[in-house]
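K.L.:
the sequence and its predicted three-dimensional model are supplied below.
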Amino acid sequence: MKNKMIVGALESCDLPELDLHQVQMRVDTGAATSSLHVDNINEFMKDGKRWVNFDIHPDVHNVDTVVNKTLLLKGKKVVKSSSADKEKRVVIKTAIQLGGQEWVIKLTLTDRSSMKNLMLLGREAMQGRLLVDPSHEFVVSDRD
């Protein structure tokens, strides 16, 4: 347990490959996978590889700003939501920066517009790196 970063139930992270900075996320040990809110998800083939194209709102306070991204599709995963609904989601890999550290995580892309936090950090992304203190928020990051 030594050398693990202690985080709170809410933190802010950067996803530099997606041009997202200070993204407020829910740190959720009850969720296996991490997810990010995006719009207009389109899968396609290029040079024999599967790709995904999607829109992101980098400023949650200004939904008029839209950034379009295209990344390699790393796979698909069936995810059971908090309401017990099952959804097949596309999976990408991207770097996350949190508390002065950076590592690569898998992210499922979905519509989280009805959720309070547009990103959820699940167990798989935390494994071996983080310990969660649910009684605190923004332990290693600033409030946006």
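P.N.:
Okay, I see it. Residues are numbered from 1 along each chain as shown.
K.L.:
hey, let's count contacts and neighbours off CA atoms from now on
P.N.:
Fine.
K.L.:
buried by neighbour count: which residues of the helix or strand residue 69 falls within qualify?
P.N.:
According to DSSP states H and E, residue 69 maps onto strand 67-72. Within strand 67-72, the residues that qualify as buried are 71-72, counting by 16 or more other Cα atoms under 10 Å.
K.L.:
contact partners of it?
P.N.:
Contacts to strand 67-72, defined as Cα atoms under 8 Å, 6 or more residues apart in numbering, come from residues 18, 49-58, 92.
K.L.:
residue 134: which of those is nearest?
P.N.:
residue 58 (26.4 Å; Cα to Cα).
K.L.:
wouldn't the closest one be in contact with residue 65 here?
P.N.:
Yes - the pair residue 58 and residue 65 qualifies as a contact (Cα atoms under 8 Å) at a distance of 7.0 Å.
K.L.:
what about the strands in this protein?
P.N.:
All strands of the chain, identified by DSSP state E, fall at 5-8, 10-15, 20-27, 34-37, 39-46, 49-56, 67-72, 75-80, 86-98, 101-110, 119-121, 130-133.
K.L.:
try it against this one:
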Amino acid sequence: MSRRLLSTGALSLGLLLIAGCALPIEQGETESVLGPDEFALRIDRLETDLATRCDLQQASLTENARRQETLVADVREVGSLLRHLRADVERLEHAESDPALVTQECATVEPALGGKTVVGRSEWIGLPDVGTYLKARIDSGANTSSLSASEITRFERDGANWVRFKLGLTEDDVVVDGTGDEWIEAPVERRVRIVQAFGEGTRQVVSLMMTLGPIREPVEFTLNDRTHLNYPVLLGRRFLMDIAVIDVAETYLHERPEFPGGRPADEAEADENDRDDEER
């Protein structure tokens, strides 16, 4: 009898031990169960974190693209400078092969100016490829020359980058009739980065043949809207270098070039009443 009671007690104790494994964990050790609101809040946090990481990655990709574009622009600028250097070398070689011509040119050089053309602070320039004249402000404080352009459109031709645009003009600008509506196409020589008060940007640079008095040279122009300024053309240091000097006390020292459909050069004086002699 006592042995049976002992066996029964042992069995009961074993069942209690086994059942103890299934008993609920005491308070403070229970694993919390997320309710619907807490689950939604956690999902929102995960989405926010994922969106933040995506934004950071996109910003990094944008910055890398900008740096790549800047490097490409620098490489194109070096290529443009090399082309101009090659043209200068060819001119020097031609001059050495024709000493009589060099002697004749040197005879007309003014020693004080080193053969440079004197220009006023504002002048008439001609764009033979466009067929028009324009007023230009000469400013040694600017590096690259600038041409007012509108409807600027980039495109590719034979694997090279080109640009199509129209002259950006106001009703006060004096040009050959009809040229303001004509499309102009030119290869993009390079791009320059512009830093202004409201941020940075880049502009296409094209090379156009330009005349100013006795000067006939290809000039690099940045393309941008200058209709809020007083002159559709700005000529900077790159144009002046080695070929011209400014007499700031003078304006329009050289005749306005003539083009078919334009007014004669002797009528230019009537169009030379500048709106404002200050360029902003």
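P.N.:
Perfect, thanks for sending it. As the structure is a computational prediction, the values presented were derived from the model and not from experiment.
K.L.:
picking up where we left off before, now the buried members of the contacts of strand 67-72 of the first structure.
P.N.:
Buried among those by 16+ other Cα under 10 Å: 18, 51-58, 92.
K.L.:
with distance to residue 25 of the first structure added, can I get those in a markdown table?
P.N.:
What follows is these, written out as a markdown table (distance: Cα to Cα, whole Å):
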| residue | distance to residue 25 of the first structure |
| --- | --- |
| 18 | 15 |
| 51 | 25 |
| 52 | 23 |
| 53 | 22 |
| 54 | 19 |
| 55 | 18 |
| 56 | 15 |
| 57 | 14 |
| 58 | 13 |
| 92 | 17 |
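K.L.:
and which of the residues you listed is nearest residue 85 of the first structure?
P.N.:
Closest approach between these and residue 85 of the first structure, by Cα to Cα: residue 92, at 21.3 Å.
K.L.:
how about the buried ones among the contacts of strand 67-72 of the first structure, which pair is most distant?
P.N.:
Longest span within those, Cα to Cα: 51 and 58, 20.9 Å.
K.L.:
what sits closest to residue 96 of the second structure if chain neighbours are left out?
P.N.:
Leaving aside its chain neighbours, residue 96 of the second structure sits nearest to residue 102 (8.0 Å; criterion: Cα to Cα, 6 or more residues apart in numbering).
K.L.:
and the one you found, what's its match in the first structure?
P.N.:
Counting by TM-score structural alignment, residue 102 of the second structure lines up with no residue in the first structure.
K.L.:
any idea how far residue 113 of the second structure is from residue 102 of the second structure?
P.N.:
Per Cα to Cα, to the nearest Å, residue 102 of the second structure is found 17 Å from residue 113 of the second structure.
K.L.:
ok, residue 7 of the first structure - how many residues close by?
P.N.:
Residue 7 of the first structure: 21 surrounding residues under other Cα atoms under 10 Å.
K.L.:
the aligned partner of it in the second structure: what's it in contact with?
P.N.:
Under the alignment by TM-score structural alignment, residue 7 of the first structure pairs with residue 119 in the second structure. Applying Cα under 8 Å, 6+ apart, one finds that residue 119 of the second structure lies in contact with 244-247, 250-254.
K.L.:
of the residues you listed, closest to residue 78 of the second structure?
P.N.:
Of the contacts of residue 119 of the second structure, the one sitting nearest to residue 78 of the second structure (Cα to Cα) turns out to be residue 244, at 23.6 Å.
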